[in-house]
Each structure stands twice: as structure tokens, then as C-alpha cells.
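no sequence for this one, just the structure:
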């Protein structure tokens, strides 16, 4: 991959990973529409790892607090709101791990195409709009309970389908379950960490064992660029989400999905 292509794709991933518009879909589209060779899952995970570092560093204080409370709960046998949230994040990770393990090959082979992205972009965009409009918006992330966390985890598993958007699906579910926009976004960001860590470790193992040449320079550049873009995106998304709501992202998804369908059938 040329450096300009790497930077372009990494910027797309970093800016879209935490917005409800599907980073995986945007990474697939350049290859489909511009005739570029598909960058492959390894590059996708490399730039996702950059985004992972961004969310870890941005929420470093919260992560330390949650981890300490989780460890302390074993020693004392008592649960605080922080330790409960830690357990809920882990619980919400389970569906994506199961679906990812069982359906990884099928998704890579059959679902990484423009038609699937167009359909999921429109459908889940409309679902996000409904959730944002109907949300009671009363609960923060410490008040939702394990059942709601598990349901949000199921939504995260559905987002393995390209074009769905992991953050979009999880925030949609959280809004439907009564979380505020800010709480939905924070929980979505925090629950991305275990899944992204697991994916990064698995692909790193595959890269080490692969007999094919690996462009580590491209992977490294992509990781750095996506880290910077994702960090900026997290900051401003959390700053303005309560004011702007989800409607701008819904409109974008509908326009993008319609353009993709037009390119396919006109």
C-alpha cells in the first residue's frame, strides 16, 4: 500500500470508529468504489488498534478506577457501582466473542461488499433515529444493570456485519434501554476495549505465523494516524453529542446508503 492510501484509510477509520456511521464499512468502500486492492483484515485491525489506544488513553482515569474496583471486589466480596460496571462491560463482550468466533470466515467471505454495507447503513441508521427519538434518557451507565448490559452486548455482536457500526448499534440499544446519550456513548466506548484487544491479539498471532510478507511499515503508519484521529473524535463527540443528538449521523447514513445503492443499480 502507498503511504497516501494508508493515511487516507487510517484517517477514515479513526474518525468513524466512534461515530455511529460504521468504520468497517468505510474501510471496505474505497476498495469497492475506487478499484483499490482490498487492504485486508490485518490492516483493518491495525488501524482499529490505533483507535483502541486512543480510547484507553482518553479514559485512562476511568479504566484505572474500574479495574481497581473490580479487583477489590474479589478481596472484599462487596460490589460498588464501579465494580458492577466492570462486570457489565465484561458481560457485554461475550456475545461478540461468540459470534466472532463462529462467523468470522462467513463475514469475511460473504458480507464484505457494497450491497451489504448499503443495506445495513440505511436500516441501522433508521433504527438509530427511532431510538434517539423514543429514548427516555434517564439512566447513566452505573444504573442500567446486567440485563441491559447483555442486550447492548448482543447489539455489539450484530455490528460484526459491515456497515452496521459497532458504536451505532451499541448506542442504539443503549438509547432504547433508557440511557442518556452521554452514558450510551461512554459505555459504548468502554465496552469496545475488550473486543478490540481480543481482535488485535488474534490477528497479531496470525501475522506472526503467516508465511506471506507483511508490510509492517504500512500497519505502523496506519496505527499512528488512526490513533490521533480517533482521540480527537472521542473528545469532540462526547463534548457535543448532548447538543446535536444522533440526527446528523442518521442523515449521513441515509445519504451514503442511497448513493451506494445508486452506484450499484443505476
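Good, I have the coordinates. Remember, predicted model here, so these are calculated numbers, not experimental data. Numbers count the residues shown, from 1 in each chain.

From here on, just use CA atoms for contacts and neighbour counts.
Will do.

Buried residues, stretch 71-87. List them.
73, 82, 83, 84, 85, 86, 87 (16 or more other C-alpha atoms under 10 Å).

Which residue is the nearest non-sequential neighbour of the second one?
If I follow you right, that is residue 82. residue 66 (5.3 Å; C-alpha to C-alpha, 6 or more residues apart in numbering).

Please, which helix or strand holds the one you found?
helix 60-76 (DSSP states H and E).

Beyond that helix, next helix or strand please.
Past helix 60-76, the next helix or strand by DSSP H and E is helix 81-106.

Would you mind pulling the contact partners of the next helix or strand after that next one?
Following helix 81-106 in sequence order, the next helix or strand is helix 114-134 (DSSP H and E). By C-alpha atoms under 8 Å, 6 or more residues apart in numbering, the surrounding residues in contact with helix 114-134 are 21-22, 25, 28-29, 32, 161-164, 168-169, 171-173, 175-176, 245-247, 249-251, 253-254, 256-258, 260-261, 264.

Repeat that for stretch 198-207.
Applying C-alpha under 8 Å, 6+ apart, the set of residues contacting stretch 198-207 is 42, 45, 46, 49, 214.

Mind checking which of those residues are buried?
42, 45, 46, 49.

Of the residues you listed, which belong to helices?
Among these, the members found in helices (DSSP state H) are 42, 45, 46, 49.

SS state for the nearest residue to the first one once chain neighbours are set aside?
Ranked by C-alpha to C-alpha, 6+ apart and with sequence neighbours excluded, the top spatial neighbour of residue 42 is residue 203, at 6.4 Å. Following DSSP: H, G, I helix; E, B strand; the rest coil, the label given to residue 203 is helix.

And residue 203, how close does it get to residue 21?
24 Å (C-alpha to C-alpha, to the nearest Å).

Between these two, point out the one with more neighbours.
residue 21 (27 against 17; other C-alpha atoms under 10 Å).

The stretch 101-250 of the chain: helices as residue ranges?
114-134, 145-158, 166-176, 181-209, 216-244, 247-265 (DSSP state H, counting those that start in this stretch).

who does the helix or strand containing residue 12 touch, helix- and strand-wise?
Element membership for residue 12 (DSSP H and E) is helix 3-16. Applying 3 or more C-alpha pairs under 8 Å, 6 or more residues apart in numbering; DSSP states H and E, we find helix 3-16 packed against helix 23-33, helix 40-58, helix 216-244.

alright, now check it against this:
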């Protein structure tokens, strides 16, 4: 990859990992539409590390409270708000792990095409708009229960299909369940931590099995740029989402989907 491609792909990963517009779609598109070479496993690991560091540092206080509360209460019946939230993150992660394990090869072979991305981008963009308009938006993050967490987790499993958007579909489910926009986004971001960590570990294991040269400069740039762009994205998104709502992202998804359909059929 050229330095320009490294910069563009790293920033795309950092921004789109947490916006409801699909990071996987945007990382696939440069190779599909511009003829760029695939970024490869090593670079994929690097940008995921950058995104993971960004979300963990931003939510460091929340993570510390949740982890401490979870360790203190364990499986007892007396659970605090933070320990419950930790359990809900664990519970909501399970469906994606199971579906990812069972359907990974199928999705890799049949779902990573521009037409699939275009269709899912449009459909799930409209679903996000519907959830934002019709959701009651009156619950905060600590009012989640195990049923709501499981539903959000099942929705997250759909994000294995490129174009769906992991953050988009989890926020959609949370909004439909009555969470306010800020809480929907915060739970989605917390839920991203085990998912990104798991994906990064799997990619690392695959990378270890490969006997290929590693461009350490590209990995350094990829990690740093994805970290900076992801951190800025999280900060700005949480600052603005209660005011602007999901409509700007829905409009973007519809435009992107239409453009992709144009490339497919023209």
C-alpha cells in the first residue's frame, strides 16, 4: 500500500468503526471501486488495535467501575448498576460470537460484494431512521435488563453482514427498546470492546500462521491514525447525537447505497 492509501484506510477505520455507517463496508469499497489492493491481515489488526485503544481510553472510568463492581458482586443476587451493566455487555456479546463462529466462512465468500453492501446500507439505514423517529427515547443505560441486552446482542450478530454497521444496528435496537440516543450510543460503544478485541485476536492468530513480510511503518501509521480518528469520532458523536439525531447518518447511508448501486448496474 502507498502512504496515501494507509492514511485514508486508517482514518476510515477509526471514524466508521463507531459511526452508524459500517466500517467493514468502507474498508471493502476502496478495493472494489478504486482498485486498491487489500490492506491485508497485519494492517487490519493494526487499525483495530487503534480503535480498541481509543474506545477503552475514552471509557476508562466506566470500564474501571464496571470491572470492579463485577468482581465484587460476581454471581450474587445483589448486583449494582455497574455490575449489571458489565453482565449485559457480556450477555450481548454472546450472539455475535456464536453466529460469527458458525457463519464466518459463508459471509466471507458470499456477502462481501458491492451489491450486498449497497442493499444492506440502504435497508438498515431506513430501519435506523424508523427507530430514531418512533422510539420513546426515555430510558438511560442503567435501565437496561437482560432481555434488552440479549435483543441488542442478537441485532449485533447481523452486523457480520458487511454494510449493516455494528454500531448502527446496536443503536437501532437500543432506540427501539426505548433507550435515549446518548445511552444507545454509549452501550453500543461499550459493546464494541469485546467484539473488536475478539476480532483482533482472531486476525492476529491468522497472521501468525502466515509467513509474510510485515511493513512495520504501515502498521505504526495505521494504529496511530485509527486511534486519533476513532477517539475524536467518539467524543464528537456523543457530544452531538442528542441534538442532531440519526437523520444525517441515514441520509449519508441512502446516498452511499445509491452510489454503490450505480457502480454495480452502470
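Yes, it's here. Here the structure is a predicted model, which means the values were calculated and not measured.

show me what contacts the residue nearest the centre of the first structure?
Centroid-nearest residue in the first structure, with C-alpha atoms, centre = their mean: residue 166, separated by 3.8 Å. By C-alpha under 8 Å, 6+ apart, the contact set of residue 166 of the first structure is 17, 20, 22, 155, 156, 158, 159, 160.

Most neighbours among those, which one is it?
residue 156 (31 neighbours).

how many neighbours does the equivalent of residue 61 of the first structure over in the second structure have?
If you follow residue 61 of the first structure across to the second structure using TM-score structural alignment, you land on residue 61. Residues near residue 61 of the second structure, counting by other C-alpha under 10 Å, number 11.

now swap in residue 208 of the second structure and tell me
11.

and residue 25 of the first structure, how far is that from residue 188 of the first structure?
18 Å.

Compare neighbour counts for these two and give me the winner.
For residue 25 of the first structure versus residue 188, neighbours defined as other C-alpha under 10 Å are more numerous around residue 188 (27 against 24).

How about the contacts made by the more buried one?
Shown in contact with residue 188 of the first structure (C-alpha under 8 Å, 6+ apart): 167, 170, 171.

Dump those residues to TSV, plus neighbour count and distance to residue 94 of the first structure.
Converted to TSV, these look like this (neighbours: other C-alpha atoms under 10 Å; distance: C-alpha to C-alpha, whole Å):
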residue	neighbour count	distance to residue 94 of the first structure
167	27	16
170	31	14
171	32	17
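
got these as JSON lines, with distance to residue 99 of the first structure columns?
What follows is those, written out as JSON lines (distance: C-alpha to C-alpha, whole Å):
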{"residue": "167", "distance to residue 99 of the first structure": "17"}
{"residue": "170", "distance to residue 99 of the first structure": "15"}
{"residue": "171", "distance to residue 99 of the first structure": "19"}
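
Between the contacts of stretch 198-207 of the first structure, which sits nearest residue 136 of the first structure?
Checking those against residue 136 of the first structure by C-alpha to C-alpha gives residue 49 as the nearest, at 33.7 Å.

how much space between that closest one and residue 152 of the first structure?
On the measure of C-alpha to C-alpha, residue 49 of the first structure and residue 152 of the first structure end up 22 Å apart.

one step back: out of the contacts of stretch 198-207 of the first structure, which two sit at the greatest distance?
Spatially, the most separated pair among those is 49 and 214, at 16.6 Å (C-alpha to C-alpha).

Name all residues that make contact with residue 18 of the first structure.
167, 189, 230, 233, 234.

Quantify the burial of the fourth one by counting its neighbouring residues.
Residue 233 of the first structure has 20 neighbours, counted by other C-alpha under 10 Å.

Now for the closest residue to it other than its chain neighbours: which residues touch it?
Nearest residue to residue 233 of the first structure, sequence neighbours excluded (C-alpha to C-alpha, 6+ apart): residue 15, at 5.8 Å. Contact analysis of residue 15 of the first structure by C-alpha under 8 Å, 6+ apart lists 23, 226, 229, 230, 233.

Just name the closest of these to residue 100 of the first structure, please.
residue 23 (16.9 Å).

surely that closest one meets residue 13?
Yes - judged on C-alpha atoms under 8 Å, residue 23 of the first structure makes contact with residue 13 at a distance of 5.2 Å.

So for the two, which sits in the more crowded spot?
residue 13 (30 against 26).

Contact partners for the more buried one?
23, 24, 26, 27, 47, 48, 226, 230.

at 6 Å instead, please
residue 23 (C-alpha atoms under 6 Å, 6 or more residues apart in numbering).

What separation is there between it and residue 225 of the first structure?
Using C-alpha to C-alpha, which is the criterion applied here, residue 13 of the first structure is 9 Å from residue 225 of the first structure.

related to what we said a few turns ago, distance to residue 3 of the first structure added to the contacts of residue 15 of the first structure, as JSON lines?
Shown next, in JSON lines, are the contacts of residue 15 of the first structure (distance: C-alpha to C-alpha, whole Å):
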{"residue": "23", "distance to residue 3 of the first structure": "20"}
{"residue": "226", "distance to residue 3 of the first structure": "14"}
{"residue": "229", "distance to residue 3 of the first structure": "16"}
{"residue": "230", "distance to residue 3 of the first structure": "19"}
{"residue": "233", "distance to residue 3 of the first structure": "22"}
